[in-house]
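below are the sequence and a predicted model; questions follow.
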Amino acid sequence: MKKLLVHLLFILVVVGLGALIGVSNVPGHWYQSLQKPPFNPPNWIFGPVWTALYVLIGIAGARLWLQAPASSRTQLWFGQMALNFLWTPAFFGMESTALGLFVIIPLLASILVFIGKNWQPDRVSALLFVPYAVWVGFASLLNLSLFLLN
């Protein structure tokens, strides 16, 4: 029962904070006015993708918390979450593609380090981060393109 509660708590907190940050930093006129690359996805895709990713991230965080709450792997999980939650206010809130890049590049690096550090001790958590790494890699390319085009 404890494991289930920890998993639910992590998922609810990650999804809830992600949603709160998202609705507090809605893409507005500034974002709509940016010149976009041809591979820019439609706006409606971001909400469902991030919700699914936040569930996976929450599960990985709960697994680490239950295994080793004071470990460097758990600290890395919290660090990448801080960067994740910083990107939206940096990019949309501050209306800055440059500041977004300044946050998303270390975020992507921390996700990749997380996968590497967890590959042996907790392969499931590492694999839960693979779709996240792919999406943030794509988002990094998109952020860089928006920076260069504008």
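Received the coordinates, thanks.

could you use CA atoms for every contact and neighbour count after this?
OK.

element containing the most centrally placed residue in the chain, please.
What sits nearest the mean C-alpha location of the chain, by C-alpha atoms, centre = their mean, is residue 84, with 4.3 Å. Using DSSP states H and E, residue 84 sits in helix 72-88.

alright, now check it against this:
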Amino acid sequence: MTTFIPSLTLPAAIFASPAASILFPVVLGTAVGFSVRPKETQKTYMALKQPPCRPPPWVFGPVWTALYGLMGYSAYRAYTVGLAPTASIEQHLLTKQGATLYTIQLGLNLIWTPLFFTLKRPMEATIDIVAITGVTGYLTYVWGQVDAGAGWCLAPYLAWLGFATYLSAGVGYMNDWDTRSKEVSVPPKGKDTKYVDEKAE
């Protein structure tokens, strides 16, 4: 069982407010996305050899925004149910422990994009997303014991993390774990545009 660590946990005020809980991860995720220059990341993404079933770049923004919102709602729901006057001592403990896990997974989540696209470290990025998936899986179990709805709200996020882990590892493997020189001058347009490696085939 994990432990509640105040120094590694977001302030209670964020969890207690539905607006703050939902908007906090959405705003942070959006800020990180724009900080790594979306047009530049799209160029890099389109230049990399890709595993099967990879989505076009435009999919990631809307998907992550929705998942961050669900993640935030799950946090609010678990926190309010688990710390309600009618909650049991076990629910109270699990809620606080989950808050620490939530904070850790969010921090790990926010560093993936800079690791992969800015620093161009696919190996470290893949290790990071495996860690996110593991922590989130445990968080889903912990908060699911507090409130089933909170656990189910994390299920789409956990499923996407599994898919994203496949993409991260697949891209790393297919590009020999080196993406430093992979970039095209102009990002291809259109949903049906093929990737650079496919053009050469």
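Happy to help now that I have it. Quantities reported herein were computed from a predicted structural model and do not represent experimental measurements.

thinking again about what came up before, pretty sure the residue nearest to the centre of the first structure contacts residue 107?
Yes: the criterion here is C-alpha atoms under 8 Å, and residue 84 of the first structure meets it with residue 107 at 6.5 Å.

any shared contact partners between the two?
Counting by C-alpha atoms under 8 Å, 6 or more residues apart in numbering, residue 84 of the first structure and residue 107 have no contacts in common.

the strands in the second structure, which residues?
Read by DSSP state E, the second structure holds no strands at all.

mean offset of the longest helix seen in it relative to the first structure (after superposition)
Longest helix in the second structure, counting residues (DSSP state H): helix 148-174. Superposing on the first structure and averaging over aligned pairs (mean C-alpha distance after the TM-score superposition for the first structure), helix 148-174 of the second structure comes out at 0.5 Å.

tell me, how many residues neighbour the nearest residue in space to residue 83 of the second structure that is not next to it in sequence?
In space, and not counting its chain neighbours, residue 83 of the second structure is closest to residue 92: 5.4 Å by C-alpha to C-alpha, 6 or more residues apart in numbering. Residue 92 of the second structure sits with 20 neighbouring residues when counted by other C-alpha atoms under 10 Å.

and the gap between residue 92 of the second structure and residue 152 of the second structure?
Per C-alpha to C-alpha, to the nearest Å, residue 92 of the second structure is found 19 Å from residue 152 of the second structure.

quick one: contacts for residue 157 of the second structure?
67, 70, 71.

wait, the first one touches residue 155, no?
No: using C-alpha under 8 Å as the test, residue 67 of the second structure is too far from residue 155 to be in contact (9.7 Å).

who has more neighbours out of these two?
Ranked by neighbour count (other C-alpha under 10 Å), residue 67 of the second structure and residue 155 place residue 67 first, with 21 against 18.

that one maps to what in the first structure?
Matched by TM-score structural alignment, residue 67 of the second structure corresponds to residue 53 in the first structure.

quick one: its match and residue 124 of the first structure, what's the gap?
For residue 53 of the first structure, the distance to residue 124 of the first structure - C-alpha to C-alpha - is 14 Å.

again, but for residue 106 of the first structure
For residue 106 of the first structure, the distance to residue 124 of the first structure - C-alpha to C-alpha - is 23 Å.

now swap in residue 141 of the first structure and tell me
27 Å.

ditto for residue 90 of the first structure
Distance from residue 90 of the first structure to residue 124 of the first structure, by C-alpha to C-alpha: 31 Å.

between the two, which one's more packed in?
When neighbours are counted by other C-alpha under 10 Å, residue 90 comes out ahead of the other of residue 90 of the first structure and residue 124, with 20 against 15.

what segments of the second structure are helices?
12-16, 18-35, 38-47, 60-82, 89-113, 122-146, 148-174, 196-199.

CSV for the ones you listed, including distance to residue 54 of the second structure?
As requested, those are exported to CSV (distance: least, C-alpha to C-alpha, whole Å):
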stretch, distance to residue 54 of the second structure
helix 12-16, 34
helix 18-35, 19
helix 38-47, 11
helix 60-82, 11
helix 89-113, 17
helix 122-146, 16
helix 148-174, 7
helix 196-199, 13
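
give the buried residues for stretch 14-32 of the second structure.
Neighbour counts over stretch 14-32 of the second structure (16 or more other C-alpha atoms under 10 Å) mark 14-18, 20-26, 29-30, 32 as buried.
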